[in-house]
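J.: just coords:
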C-alpha cells in the first residue's frame, strides 16, 4: 500500500489539522493567527477571476494544424514552411453575450479564437463563426456590447435596447441576418464553420504583402438547432456544447476543420469597389476563391478547465514573422483592447501561464508585475540599449514592408458608402423558402415588445435589403409597411 501524501499549505508547510479552526477554548472566538484558516478563506475569495466582458462562457481544446499546400509565395512564416509540417494549437469556442453560467444554446455568435504555438512565437487569430460583424468602428464596441448585456436598473436583458442600437446602425444588418437565420444556433461547436472575420495580412520572404481572409470549414458538416430544441436543451443541459466537444475528443472522434484563405493583393485592394477592410462585408468567393492551406484537428482536452480555458488569453497583437494586421478599424481596436483586457482580468504576466506561454524561447526586458514566474530575468539587464553582447537585441530583418498611408487625420464617418443592404439582401435570396420563413419568424419573435418607432426604423432596413424580407417581418408583426 502506497504511503499517502502529506497535506501542506500553498507554501509547502505540513498541515496538522484541516478539520478544526484555532479558537480561544472550545467555545471561544477564532484566532487571527490561524494562518491555515486565513489562507484557505483568502484563496477561496479569489478563486474566480473577473469573467470576460464578452465571450465569458467558452470551451477549449488542444490540437494540431497540418500544412497541406505550399503557400510560401504568400508568407515566410515558418509554420507554413513545408507541406506536412505540424504546429500545436489551442482553440477556444465561446458564446458572446452571455455570462459564464449562460446556456450554450442561446442565439448568439460563437467565438472561434485560435492560438498557434509556432517556433517563432505565438500567433493568434481571433474570430467568430460568422464572416462579418455588427459594427465597423471600435468606438462603438462598448455601446454595442452594453446592448447585449443587462439593463443597469433591472439587471434584465432588453430587446428594446438591442433593436434600438441595430436600427441606428444599418451596417449591422448583414450580421443580424446571419444571427437570426438557422445558423444562429449551431448544434454544438463541432458542426459550425469558423472565420478570422477580419482582414489580416501575409508577408513573403521578398517583403511582399497580401491581404487575407481566414476560413475554417467544418469537416463534420453544418448542423443547427431549431429554436424549440435550443430552448429545451437550455433547460435540461445548459452545457450542451461543452459536453459534446469534450466527449467527442475523449472517445477519439477528433473534430476537424479545413483551413482555407482568400487572398487579395495590395493593388487589387486599392482598386476594389468595396472597402476590403470593412468587417461588416465579405469578399466575393467568385472573385477571390477559397484556397485550402491546411487541416486543423482537435485531439486533446485540457486537464484543468480553469487553468487552461478560463485563463487562456488571445489577442491579434500576438503575431509572428510572415503574418500581420490590416487597416481594418475593428481589428486595430482589438489589438489594444484584447491584450489590455487580459492584463486586467488575468494579470500583467498572463503570457507566462502555461496555456499562453510560447513554446519558443522568450527574451524580453519585461520584469516584475503580478505573477512574474521563474527567475524574473535574474541578473540580466532590464533595459535596452545596453553594453552586454549576450543581451537580447532587435532584429531588423523581421521588419514588415512599409504600408503606404494617405489622407488627412480626422474622424471620418464610416457610414458614407450607403451600401448596408446588398450583401444582407443577397444572403436572404440565397436562402431556401424554409430558411427565409425561419429567419422571418425568429426576427419577429425577437422584436415583440419593442417600441413602434424602433420597429418601424428597423423594418425599413430589412425592406431595403429585400422587399420580401421587410414585408415578411412586417406581416409577422401585423404591421403594414407604408
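T.: Arrived safely, thanks for sending. None of the values given here were measured: they were computed from a predicted structure. Residues are numbered from 1 along each chain as shown.
J.: CA atoms for contacts and neighbours, from now on please.
T.: Noted.
J.: Now for residue 267, how many residues are close by?
T.: 9 (other C-alpha atoms under 10 Å).
J.: List the buried residues for stretch 341-361?
T.: Buried residues in stretch 341-361, counted by 16 or more other C-alpha atoms under 10 Å: 341-343, 345-353, 355-359.
J.: From what I see, residue 289 and residue 262 are in contact.
T.: Yes: using C-alpha atoms under 8 Å, residue 289 is in contact with residue 262, at 6.0 Å.
J.: what residues do these two have in common as contacts?
T.: Shared contacts of residue 289 and residue 262 (C-alpha atoms under 8 Å, 6 or more residues apart in numbering): none.
J.: Check it against this one:
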C-alpha cells in the first residue's frame, strides 16, 4: 500500500557517499591513484615492500572491518521511514512529536531476533526486537520494543543468566538460535515468573510470516508528563496494517533451509517495490493515581494491561519507505538506548527498565568503541549538539573556543 513518499533525513543525518562514472580512485587520504591491485615489489620477482603505503592502508582497513556483534539482537534488518501524528496527545504529554497534529518525524527502525548470532536464520523461534529511533526536533527518542508485550524476568540482574541459558551451550556451542535445549529449559523451570512469556514464545507469535506482519510493544510501563506536570502511565503499541500473520514450525524449518534471509529479503523487496509497511501507533493511558487499582503490579514487565480494561488509543501511523544505503553504516551501527528520551516522556521504577538504562550505554561503548557513538551519522540528532564534552576516540565534531567546562565566563557562559 503506497502512502508517504520516502523522506530523506536532514543533510546532517544523511551523510553518505554516492558514486558515479567520473569519480577517480583514491586512497583514504584523498590521493588519486591508478592501481590498488598490485603491491610494490623490490624488482621484477622480489618481495613486497613495507613502504607500499597503499597496500598497508588497504590491508589494515580490511583487517579491522569487523566490530563485535551485539550479544543479543545480533541479527537485524533496518529501514528508514516517517511517523505521522494523527491525534494529539497534548493532554497527556508535552513531547512535541506527540502533540502537534499532522507532524511528521523521521525514524529508523531495526527488527531483530534475540538469541541467534548475526549469521543465524531469520525464521528461528524467538522474540523479535522492534526498535524505533525517532529523530525529533527536541532530540532523539528511542523506543526499544519487542514483538511480544511481556518479558521473561522482572529484574535486570537476572538478564545475563537468561541469555546465558538460551544461548548455545558453552561446552559445544550447540544449538544455534534455538530455545528448545537443556540449559534454557533448566533455567525456565526454576523461574516461575517466566511462565507468561514462555506461552508467547511457544505460540505462533514467535515465528512471524513477515516483519511487516508483527506487532510491537514497549513492554515496560513508561510515564507521560504534560505541560502542567500531570503524570499518566503509558504502554506503547504498534499494530501492523497488514494484520498479524505467522508460519507453522515445519514451514519455518523449510524456509530456513531455502532462504535464511527470508525476513530481511521480504522487508527490502516490499520497500523497493513501493509497498511501504505501515503500523498504527497506539497508547494505553493510566492516570498516576490509578497505579494500584489492578490486581497485578503495573511495573511488572511479565504482565500485560488487558486491552478490555484499558483500550489502546490509536494516535499515529508509522511508515517505512526507504531502505538503508549501506547495511553496516546504518543497520549495524545504529545505537538504541531506552535512556534516550525527550521532555514529556519519563521512566518508571520497573527494575528491568532501570537495568537497561545502564546496560545499553555500556554495550555501545563495547561495540562501537567510543563515547562518540552519537556522532555516527545514523545516530546523530537532527539538532546541533552543544555541550562542553570534548575529545575521546574518533571524535568528529570540531568545537571552537577555550572553554570545555561549566560554569564559565571566558566563553560568555555558553552553551546556555
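T.: Cool, got the structure. These figures come from a predicted structure and were not determined experimentally.
J.: All the helices of the second structure, residue numbers only.
T.: Secondary structure of the second structure (DSSP state H): helices located at 53-63, 159-166, 182-189, 195-201, 249-258, 262-272, 327, 351-368.
J.: can these go into TSV with extra columns for distance to residue 138 of the second structure?
T.: Formatted as TSV, the helices of the second structure follow (distance: least, C-alpha to C-alpha, whole Å):
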stretch	distance to residue 138 of the second structure
helix 53-63	36
helix 159-166	32
helix 182-189	41
helix 195-201	35
helix 249-258	42
helix 262-272	28
helix 327	27
helix 351-368	20
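J.: and of the ones you listed, who's closest to residue 120 of the second structure?
T.: helix 249-258 (9.3 Å; C-alpha to C-alpha).
J.: Provide the aligned range in the first structure for the closest one.
T.: Using TM-score structural alignment, the residues of the first structure aligned to helix 249-258 of the second structure are 227-236.
J.: Could you list the residues in contact with the matching stretch?
T.: 103-106, 185, 240.
J.: Most neighbours among those, which one?
T.: For the contacts of stretch 227-236 of the first structure, neighbours tallied by other C-alpha under 10 Å; top is residue 104, 30 neighbours.
J.: Relative to residue 194 of the second structure, how far out is whatever residue of the second structure lines up with that residue?
T.: With TM-score structural alignment as the criterion, residue 104 of the first structure lines up with residue 122 in the second structure. Separation of residue 122 of the second structure from residue 194 of the second structure (C-alpha to C-alpha, to the nearest Å): 24 Å.
J.: ditto for residue 277 of the second structure
T.: Distance from residue 277 of the second structure to residue 194 of the second structure, by C-alpha to C-alpha: 32 Å.
J.: quick one: which of these two has more around it?
T.: Set side by side, residue 277 of the second structure and residue 194 show more neighbours around residue 277, with 22 against 18, by other C-alpha under 10 Å.
J.: And that one, what's its match in the first structure?
T.: Checking TM-score structural alignment: residue 277 of the second structure goes with residue 255.
J.: close enough to count as contact, residue 377 of the first structure and residue 383?
T.: No: contact criterion C-alpha under 8 Å: residue 377 of the first structure and residue 383 do not qualify, at 11.1 Å.
J.: Looking at these two, which is more packed in?
T.: residue 377 (16 against 11).
J.: which of the contacts of stretch 227-236 of the first structure lies closest to residue 446 of the first structure?
T.: residue 106 (12.6 Å).
J.: hang on, the closest one packs against residue 185?
T.: Yes: Residue 106 of the first structure lies in contact with residue 185 (C-alpha under 8 Å); the separation is 6.6 Å.
J.: distance of the residue nearest in space to the middle of the second structure from residue 401 of the second structure?
T.: Compute the mean C-alpha point of the second structure, and by C-alpha atoms, centre = their mean the closest residue is residue 131, 4.0 Å away. Using C-alpha to C-alpha, residue 131 of the second structure is found at 37 Å from residue 401 of the second structure.
J.: which residues in the stretch 1-150 of the first structure form strands?
T.: Taking DSSP state E, counting those that start in this stretch to define them, one finds strands in the stretch 1-150 of the first structure at 58-67, 86-95, 110-118, 121-128.
J.: Mind reading off the mean deviation between the third one and the second structure?
T.: In this case it means strand 110-118 of the first structure. By mean C-alpha distance after the TM-score superposition for the first structure, the fitted strand 110-118 of the first structure averages 0.5 Å away from its aligned residues in the second structure.
J.: neighbouring contacts of that strand?
T.: Under C-alpha under 8 Å, 6+ apart, the answer for strand 110-118 of the first structure is 55, 65, 78-79, 87-96, 122-130, 194-196, 314, 358-360.
J.: repeat that with 7 Å
T.: 55, 79, 87-96, 122-129, 194, 314, 358-359 (C-alpha atoms under 7 Å, 6 or more residues apart in numbering).
J.: ditto for the shortest one
T.: Among residues not part of strand 121-128 of the first structure, those counted as contacts by C-alpha under 7 Å, 6+ apart are 109-117, 194-197, 314-316, 318-320, 358-360.
J.: try 6 Å
T.: 110-116, 194-197, 315-316, 318-320, 358, 360 (C-alpha atoms under 6 Å, 6 or more residues apart in numbering).
J.: Run through the residues that contact residue 73 of the second structure.
T.: Taking C-alpha under 6 Å, 6+ apart, we find residue 73 of the second structure in contact with 112-114.
J.: Good, wrapping up.
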